[in-house]
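1. Attaching a predicted model along with its sequence, questions to come.
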Amino acid sequence: MSDRSTAAGPQRTCIGCRQVTEREQLVRLVRVDSPDGGTPQLRHDPTGSAPGRGAWLHPDATCLDRALRRGAAARSFRSAVDTGHLARDLESVITSPTRKRGDEAMDIR
């Protein structure tokens, strides 16, 4: 018998935080050719079925920031990609980090 637990569905790894989670909890990113023939652009794939290699990301601003700072998209696609439009492209699906109770800065004056 296997010690592995059965997953509810396909598992993917977030390129921002590197957590493995169910595919339905992530958004898919794809590389598309630039209209001017320059560096390919990274775009959101809302259907999750665009052809070609994909990368997966939690719909969270923190994961997006980590992925962009660490160059995770270029590694995932094994080539340079233009991420300039990505934040605007993901605007409708990305959630902002929310402050939890107790996270407020302490005033030590």
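-> Structure received.
2. Please make it C-alpha for all contacts and neighbour counts, starting now.
-> OK.
3. Buried residues, stretch 41-50. List them.
-> Neighbour-count burial for stretch 41-50, counted by 16 or more other Cα atoms under 10 Å, picks out Q41, L42, R43, H44, D45, G48.
4. Sort out which one of the residues you listed lies nearest L68 for me.
-> Comparing those against L68 with Cα to Cα picks out L42 as the nearest, at 11.2 Å.
5. What is the neighbour count of the closest residue to the closest one other than its chain neighbours?
-> Using Cα to Cα, 6 or more residues apart in numbering and skipping the chain neighbours, the partner closest in space to L42 is R31 (4.7 Å). Using other Cα atoms under 10 Å, R31 has 26 other residues around it.
6. take the one below as the second:
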Amino acid sequence: MTSSSPQYTLTKHKPQRTCIACRRLADKRELVRLVRTAGGSVEVDVGGKKSGRGAYLCRSWSCWQAGLKGDRLARVLRTTITADNRQQLMSRGEELVLGVGCAKSE
């Protein structure tokens, strides 16, 4: 007589995060992380490994525009965002989402 034990399939846990603009829940790897550094500035963290308070945006341009408009990102990260820092984030968002390189044609 053989005993048959139930077969279990192990599925690896995938961390879920919410986009601060559209509130869509997605896998952490699908979103782009913005992080408040120890110095108080906000940077794009493509690898998702920098230390600091983080917020996530979808890889769509409309989410980047909505997330960086107003004080939503500043509230989530509990910091103030300067106009210069906001412009840097918008430029980096264009590179990531729209594929616009550093050398823009004007």
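-> Sure thing, it's come through. No experiment lies behind these values; they were computed from the predicted model shown.
7. Fetch the TM-score of the aligned pair.
-> The pair, once superposed, lands on a TM-score of 0.69 when counted by TM-score structural alignment, normalised by the length of the second structure; 85 aligned residues with a Cα RMSD of 2.2 Å.
8. who are the neighbours of the one helix or strand the residue nearest to L42 of the first structure maps to, in terms of helices and strands?
-> Here R31 of the first structure, judged by DSSP states H and E, is contained in strand 27-32. Counting contacts by 3 or more Cα pairs under 8 Å, 6 or more residues apart in numbering; DSSP states H and E, strand 27-32 of the first structure packs against strand 41-45, strand 54-57.
9. Going along the chain, name the helices of the first structure.
-> Assigned by DSSP state H, the helices in the first structure fall at 61-70, 72-77, 86-89.
10. So for R12 of the first structure, which of those sits nearest?
-> Proximity to R12 of the first structure (Cα to Cα) singles out helix 72-77 among these, at 12.5 Å.
11. Just to confirm, what residue range of the second structure does that closest one align onto?
-> Counting by TM-score structural alignment, helix 72-77 of the first structure lines up with residues 72-77 of the second structure.
12. what's the matching stretch in contact with?
-> Stretch 72-77 of the second structure is touched from outside by I20, V35, R36, R53, G54, A55, G67, T80, I81, with contacts defined as Cα atoms under 8 Å, 6 or more residues apart in numbering.
13. 6 Å instead?
-> Contact partners of stretch 72-77 of the second structure, identified using Cα atoms under 6 Å, 6 or more residues apart in numbering, comprise T80.
14. Check stretch 54-64 of the second structure too.
-> Identification of contacts with stretch 54-64 of the second structure by Cα under 6 Å, 6+ apart yields C19, A21, L31, V32, R33, L34, V35, V97.
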